[in-house]
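Colleague: Compute the structure for the input listed below.
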Amino acid sequence: MRDTYSVSSDDESDFEDSLQPNVKKRTAKQPLRITPMPKHRKKGFQTECCNGQKEAAQPLANDLFDAVKAARSDMQQGEVRLKCLKALKGLYSNRELIARLELFTSRFKDRMVAMAMDKEYDVAVEAIRLLTVILKNTEGVLTNADCEIIYPIVYASNRVLSSAAGEFLYWKLLCPESEARVGGGREQERYRSLHAQRSFFYLLMAFFMKSELHEHAAYLVDSLWDCAGFRLKDWENLAGMLLEKDQNLSNVEERTLIEILVSSARQAAEIQPPVGRVTGKKGLTAKERKLQANDKAKLSEQLIPLLPQLLTKFSADAEKVAPLLQLLNYFDLSIYCTGRLEKHLELLLQQLQEVVVKHVDPAVLEAGAHALHLLRKPEFTFFNRVDFTLSQLMELLTGHFKQDLNELLQSSFLDEDEIYSLATTMKRLSAFYTAHDLTRWELYEPCCRLLRKAVDTGDVPHQVVQPALTLVYFSILWTVAHFIESAASKNQLLSLKDRMTAFCELCQSCLSDVDPKIQEKAFIVLSDLLIIFSPQMTVEGREFLQPLVFSPEAALQSELASFLMDHVFLQSEDMSSGHSYFEDDEQIEQLHHRRRLLSGFCKLLLYGVLELDAASDVFKHYHKFYRDYGDIIKETLTRARQIDRSHCSRILLLSLKQLYTELLQEQGSQGLSEQPAFMEMRDLARRFALSFGPHQIQNRDVVVKLHKEGIKFSLSELPPAGSSGEPPNLAFLELLSEFSPRLFYQDKPLILSYLDKCLQQVSQIPSPPWGPVTTYCHSLSPVENTAQGSPQNRLQSKTSHIRGRGTSSTPSTSSISSTSSSQEESLQLSSVPPTPTLTSTVLRNRQPLVTVGKKEEEDGSRLEFVYRLPLSRTQQSRHSGALYFGVPPALPSPGQDSPLTCLRLMEEDEEELGILNESSEEWQDADKEPGSPSSLSEHGLDLLDTTELSIEDISTWKR
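Modeller: You can find the predicted model right below:
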């Protein structure tokens, strides 16, 4: 947390002690002129500092002390802190005044260093710039402890702040001392020599390794780019350090230098900060585009001759080869032709073949396939040469694949070496199938035979099944791409449809495999294929693809939902304090993987592939797994409501029914409402209710239907004739009461009458109504807000809130008709319109709570039923905050005082307010029309686009 800069009382006493001798000296020479501080102190401090800078008077430190003392109360404001720092930076930039600021520097140095972590970025940036000026113009003022506070800021997300910290780091650690003192000219040119450059890279490498953030080299390079870009662009020198044998670099040092090399190349080619770093710029200027082109040409000229040598030296290390292959992304590849560098291209292609044959690491194979894809473009004159290299490589790999596959299909037993050979070959083929069309090598049929044997016998190792699924998947996708480019015949479309159907059956069988990795791979492949072959593929002039549309059967939909329950909604293990860093990191990675699986299933729901009712399996876990998947489920709920508001409300009710039925079967109906699981269900119902938003007009019919369906379910199973027990589903009314604030004021009596009619079908109703019925009736009572406003009821609700949920008083009436009469009587207590709440300007004397409570007791028992109805703390906070939902609050009776009404409005439950804040964005999203352009574009990053096939790839089909 960044501390707010302020001057404490201790500093004030220090000021007074230090100023006394100086004041005496100045009094002996000349009278002390005290400039009165203006009323607007934000300008006062800066004015005095600037005046001191201009006049350069001898007692400059004393004037600064006086100014800080006068402005110390305004230091809590960011604007004041910012102006103070700017003024001080001007003072410290003048070398003639630095000696006179020693006392001020010693007293306030710690404060200036602490302001580098200010909560306002502008203040923090200015503080670091001030410290940089102090560092360049003084010696020994900033200690190592002071500097270590600034160093980690180079990895901050704000680019301006990180660049300021990068400049401080550069002048402190990374540049020679003489350059820090000499401005330019020949001295600067001399230190751009080979020795100075290598010293810079060694120091940068040492700092990066010491910071122990080895995955953030791009952020460090971006922080230093503005001040040390000319050094980071010396790629030839940096590559030379890696190639020289006499450098004696360790394995870690070599990896670090390669990361710095690749990061600086990316920064020069893209001129964009890394992902996650905030910048205010939205585009490149003409000057920046010209600089980008020049840097890209320089990068290509320097590294194209050296890249084959680097690959040759580090070809055995996967962690070094993968980033080196990424350098091709930042080259101007046309230089291979215009610069007559064909011989270096030949060497590069040879190294690429060796790297692919030698490595099995997915990152290396993906980088190699992508590198060939960049080089294999028709606009390049060397296209045929690269295509020939790819053909050679694929002929080699497919030959090994078919030979090993025949041995596997014909033999009942294979040793580990044969299995490893087949698995590695298929991994290489699957990596290249993602970037290149390998249809001419006909890999679909042999892979399908392999999968069929795996499903029928289970003798195929899982190392082989996973890449086989990937190969068949991309084989189908490349065929679809061909059909889209050139219209295919109907027979060809039907043949592809048969292939796709057969493959889906194989994937469905793999969902029940014993290996979890095969199950997850099959689920991901199925999710993507079902979206691609959905009815949306025929839009925008692609009606000829109609024969390819595929709809999953009910059995497949059920298995997909079952997989989700078994692999996604799992109880998270308690992370003990003894777990190591790697165990925690592995658990985080597993969580991200489960989130991708859930996103794939949610896309199937929203694209209409699966029945929308299947969303109940997701929604019912909204509260329990809110921490892990809350954003994904919330996004799905919002979009489902945009598709069909009425259907979405029925799904929410279905989710509650399913959870209630499961709990009823496990625990029974006795004491069901007191179970912790039931309390979680109430919290879930509250979240569902808040998702409707404050606009009741749009949801009026939907909420009324929801209440009626809930009442039907609660009374669907009646107790045996002659039994005095309550219906087993009656406690569901307590869940339904969470949706009562969503009802219109005029609809509540209608729901009460509907409940009365339904209760008349019950053979025997006890004299005091059942607890759930009483709670539900109270939530529908039109005068419940009036009852809440009474001091007596408020004190009782406070007591019940402390005791906990479930404690309530016994109702004092026997039927709902008596409740209605009590409501009508309470509404007629006064015929004079009361003063609106929170708008009265009349001053009243304070009245003790006891007196008001006695006055309420003297009113008789007309509101006794309403007062004594049980209220949970959730209902109290919800009714007291009725203005949030647009529900007209009940008008207070004349006997109620305004101060007590204000007090009631301030006693809101913190938990409920937290949920309201969480659901504010959801209200806005839910109110938008499905077809509005802003309804889907305001979300920024799509939370559902996380599976193999991105949702943007299908967006054109959807339109």
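
Colleague: When you work out contacts or count neighbours from here on, use the C-alpha atoms and nothing else.
Modeller: Noted.

Colleague: Helices of the stretch 1-150 of the chain, start to end?
Modeller: 9-29, 41-55, 60-71, 78-92, 95-98, 102-114, 121-137, 144-150 (DSSP state H, counting those that start in this stretch).

Colleague: I meant the stretch 801-950 of the chain, not that one.
Modeller: Listed in chain order, the helices of the stretch 801-950 of the chain (DSSP H, counting those that start in this stretch) span 816-827, 849-858, 864-868, 873-880, 882-885, 898-906, 910-918, 920-926, 934-937.

Colleague: Give me the angle between the fourth one and helix 910-918.
Modeller: Note on geometry: by axes from the mean of the first three to the mean of the last three Cα atoms, to 10 degrees, helix 873-880 and helix 910-918 are set 60 degrees apart in direction.

Colleague: Let's compare: structure for the following, please.
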Amino acid sequence: MAEKKRNSSSFKLYPKLSIATVKTSTPIREDFQADDFELSESNTLNSTTTTPESHTTYEKSTIITSLENVALSDEEGERPTHVANVGKDWNYFHPQDASSIYRLVLEENDCLKDLAYRWFNLWEEHPKDGIAFMLQFYIDVAGYQNYNMVKLYDSDQFNEKNLLKKFEHNWSQGLVDYTYLLRTNSNWSNHCKAKIYQFVQEIVIYCGKKQSYEYTMLQELFNFLRIMACSKSRPVFHTGVVLAAKCIIPLSKLYTITTEELGKYVSTKDVTTIEVANVRSLFQNKTVLVKLLGLLLSIIQKNYSCQDKQLKDMREECIKSLYQALKWNPDFFFKSNILGMFTKLLFDTNNEVRLIVIKILQKLMKNKRYYSYLKIKAADIMRQVFVHTLDMDYNIAIASIDFFTESLRLYRSEFSQTILNKIFMMIYDKYYPLASAAGRFLSSFISEMSEDEIGVIKSVIRFSKMPRVEHMLPLLVESLTDCVPELHSYKIILRLLLTSEEEMEFESKAKLLQIMCHSVIQNLTGKAIILRHEHREGEIDHHKIGIIISIILPRIITLFDMFSEDVDCIKVLLEMLISVSDQGVIIEYRTNVIQILKIFAQHFFDSNIPDVLDLISTLFYKIIANGSLKLEGSGILGKITLFYKIIANGSLKLEGSGILGKIFKQCEDDYNAFISNYEESWSKDDIIQFENILLKIKSLLKCFNVPITWALDDVEHLFSKVTKFNETLLSFNLLCGLAHEKWSLQSSLEGIHLANDDVLLKLELLRRRCDDFLDVCYKYLKIDTSNILMETAYECICELSITIADEMYKRGKPYVDVLKNDKISEAQKSLLLRFLHKFVFNVLVSDSKALKHLNMFCKAIMERGLPFEILPHVLTHYSSLYNKYGDIFDMMLTDISKIDLNVMGMVVSSTLFIEFTNVMTTGTDEAAMQNLLQQFAKILTTQSLVPTLRFAVDLAFCREENLPFLRYIVYLCNSLSAESKLFLLEYTYKTADYSKFCKHEYVLEFVMLLNSSKRKGGAVAPKGRQKRILLTSSTRTEDSRISTEETSAYDTTN
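Modeller: The predicted model follows:
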């Protein structure tokens, strides 16, 4: 809507009472004649009148002296500062009457205290005019500057019903775009609102400095606010309630001061005659103040929870003002059930309102001053706040946990075990800021129980032993790392680890070692080894790194000896050493590093744990590739061999007597010996021994292009028939093949030069070799009897597809044209989908395993290793399994839309069409189709909606049997703009078969909708759309934790 500019010359202004410092001529409104009210000089309030300090017609009493020092605190509103009179809001709401209070408050730079005093002077001399002036100010704030309150209002013959009726029948008269000042949020309007709120509060404070009968004037003003709060006109209603809320703050302050002053007299035995009169006056004042507080509170209580979406600002101002008033007069407000008002707004429809209420309750709960009022209600308040720890708005969930953290000190006995356990479990939430808030709660909980640093560390150990979360220890440490400094006290931790078992049992020491290692890793890298959907990115202090390494590294061998039998401890030690190897400072500890490598080289031969072997290989590779021990030339470092630049005095040689050379030679000899001596009568022990050899080769191949004579077919020929006896061995062989193919692919591509004539032939041969390996994988994917081989084959397909895509796209178009995998056969697609249904969309499969496989599939799709045509078959589960996989699907679809909107349209429309086909061919319930439509509607943007519908139209017009598909996509069309509807309509007309089916009922209905120019936001899905339920839609599912490293959201950067 175009802006409507107000022109003061377009209508006449009525002659208001001038309280300006300069007399101005005032135009006359059309609806009010000049002779209706005479303006005399005695009615003006000039700046030359008596100053506030000298003006008083009464003898000062003690209470007046006390009240003269009353002022608004900084917490009760921002002090107005100058803001330029520019912008749309200023154009709409700037004062139109030069002599109004509204103009003086908004535009004059005079002190608002002085302005309040000048108005009070006018009221003393002409009470009726003073009241009319202030009521006009209220209405001006509401946006009705063209209303003449001097004419409408008569204090002797006032008719509330007529006034309310006038507002209700003409509520939009004079408003621009149906808005008003208190609903705007520009710099100018916020500045004006702050000045308005301060002015009405200054009026209350100044009246409090006078004798009791001035309070009757406040009662008259407050009664008018009550009338405004009864109006059905939203601007009048909103303004009346908010101004009443702002007035309750200084009134509460006056009540407190009056009560304190009265208490001084009550405690005095000897009271003079004058003091008796003062006491009587104070009692009278207190009685009046209680009535006024009750009047304002009744206005707020009646309206504070009005669930009008456009009045969320009103609700915010009400609860903020109540909290400010409560601080001055807790006794009155707690007796008035203010807690019930706050807790009711805990379930407000607006996120900001809920957040403010929780923060206010948090401040109340941590303040000892309110303990006597809250101790009875504490448990009930906690139950209601606890619901919001699962709020869909993470800011509210975090504030809710902070509420419990602040409540621990005073109300710990009121905490139920359910609340404690559920907050503790949020430490493992997928969203780090929420987990960090839960970590702060645990930190406070532990600190209350512990006397010293060792006590805190032992408490963390006990907590880490909670059932079902042992494997998520890195997340626990991440949540506590910023709030439990004791986890970084490595000298104390090492002292505890090296104590006798009488002082700490071995199980606790093992857990403490893991905690220490994860803490070190996070200090060195800034993040945990398990990544949440949103994880911590800590700052890395390089000075601190040197200190940590100097404490930890010399004691690694001792720790290895202590925990060599504990696999989890060895794994976390290796993880920590890998993080340490990335730090150049370890060159100062090369003697320690070489000793460590020798120990783990021997452990490589002794162990048969896949993860341990992989980590040892990674550690060797990291130290070599990062140059941590690099000193080229003679002396400490010797000859550089193969691709690597590190040899530490012969200790890491890749050949001969070096550590890696011995490992490679031993593995090759063992492998060749078993291949050459194979017999069909091999025992189970022989098979296991051969598995261990392949396992070691697989781990080495992951990091090194190992100089071992090895081929996938060797083992394939020996074990052509898959049995339970050899399936593990074949899976290890397949993983060795994957690693070998990846190295071969990289080496071959580096050796190909585009200038050579045979480049295409070489690429074709390379593609064929990769296909041969993938054929072996698909062969194993077909074997339903071996889950191990199926999962390994699936992993190899995804991994190699991703590697091929990475290598070809970074090298350019000639490589992409030959190596890309645009299509896969129907048989291969069927095998992949069958695997996903068995291992991902099966409720019997563990969450960690299912998420790992889905994560791998999504990454292969996004890296363009697998074609997009498979994705729609997977996305048919988008709605039904949203609680489990929704984050991954949402992230993937968002990324696809950023890459190519047409691809996004093709994927979504194809998914819907597949589900539509299921409904039509199998007769399944339409509910799944409706839910899928609604789920896609939430993720589709206005940009991606048009391509989606364009592809959907193409699918619908393929043949007559598909035309009912139009009935479903109508739901998405309802969100289109008029221009997009017109585009889609023209596209439909141009469809090849439109003329053939144009008379069909579904086509006619579809075209009729697109012909409508208006946007229909309230349309429903076929056969009913689920209605939004407040509480369920604003809360998350309780089980939003991460279970393993593989369950982190898919990330194409990993």
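
Colleague: Need the TM-score between these chains.
Modeller: TM-score of the superposed chains, computed with TM-score structural alignment, normalised by the length of structure 1, equals 0.59; 685 aligned residues with a Cα RMSD of 5.3 Å.

Colleague: still on that earlier bit, which one, of the helices of the stretch 801-950 of structure 1, ends up nearest to residue 711 of structure 1?
Modeller: Among those, the nearest to residue 711 of structure 1 by Cα to Cα is helix 816-827 (15.0 Å).

Colleague: and that closest one, which stretch of structure 2?
Modeller: The aligned range for helix 816-827 of structure 1 in structure 2 is empty, by TM-score structural alignment.

Colleague: List the buried residues of that helix.
Modeller: Going by neighbour count (16 or more other Cα atoms under 10 Å), the buried part of helix 816-827 of structure 1 is 816, 819-820, 822-823, 826-827.

Colleague: rewinding a little: let me have the helices of the stretch 801-950 of structure 1 in a markdown table, adding distance to residue 13 of structure 1 as columns.
Modeller: Below are the helices of the stretch 801-950 of structure 1 laid out as a markdown table (distance: least, Cα to Cα, whole Å):
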| stretch | distance to residue 13 of structure 1 |
| --- | --- |
| helix 816-827 | 65 |
| helix 849-858 | 47 |
| helix 864-868 | 59 |
| helix 873-880 | 49 |
| helix 882-885 | 50 |
| helix 898-906 | 41 |
| helix 910-918 | 42 |
| helix 920-926 | 48 |
| helix 934-937 | 57 |
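
Colleague: Which of these sits closest to residue 678 of structure 1?
Modeller: Here helix 873-880 is closest among the helices of the stretch 801-950 of structure 1 (Cα to Cα), at 14.1 Å.

Colleague: and that closest one, what does it pack onto?
Modeller: Helix 873-880 of structure 1 sits against helix 784-789, helix 791-803, helix 910-918, with contacts defined as 3 or more Cα pairs under 8 Å, 6 or more residues apart in numbering; DSSP states H and E.

Colleague: tally of neighbours for residue 554 of structure 1?
Modeller: 11 (other Cα atoms under 10 Å).

Colleague: Against residue 609 of structure 1, how distant is it?
Modeller: According to Cα to Cα, to the nearest Å, residue 554 of structure 1 and residue 609 of structure 1 sit 11 Å apart.

Colleague: before we move on, the earlier item: which one of the helices of the stretch 1-150 of structure 1 lies closest to residue 868 of structure 1?
Modeller: Of all the helices of the stretch 1-150 of structure 1, it is helix 78-92 that lies closest to residue 868 of structure 1, at 52.1 Å by Cα to Cα.

Colleague: ok and that closest one relative to helix 41-55, angle-wise?
Modeller: Calculated by the same axes, to 10 degrees, helix 78-92 of structure 1 forms an angle of 0 degrees with helix 41-55.

Colleague: hmm, back to that, tell me which of the helices and strands packed on helix 873-880 of structure 1 sits most buried.
Modeller: helix 784-789 (a mean of 23; mean count of other Cα atoms under 10 Å).

Colleague: how far is that one from where the chain is centred?
Modeller: How far helix 784-789 of structure 1 lies from its chain's middle: 41 Å, per Cα atoms, centre = their mean, to the nearest Å.

Colleague: Kindly report the same for stretch 236-251 of structure 2.
Modeller: On the basis of Cα atoms, centre = their mean, stretch 236-251 of structure 2 sits 34 Å off its chain's mean C-alpha point.

Colleague: cool, stretch 585-595 of structure 2 as well?
Modeller: 43 Å.

Colleague: can you tell which of the helices of the stretch 801-950 of structure 1 is closest to residue 238 of structure 1?
Modeller: Of all the helices of the stretch 801-950 of structure 1, helix 934-937 comes closest under Cα to Cα, at 43.4 Å.

Colleague: Done for today, thanks.
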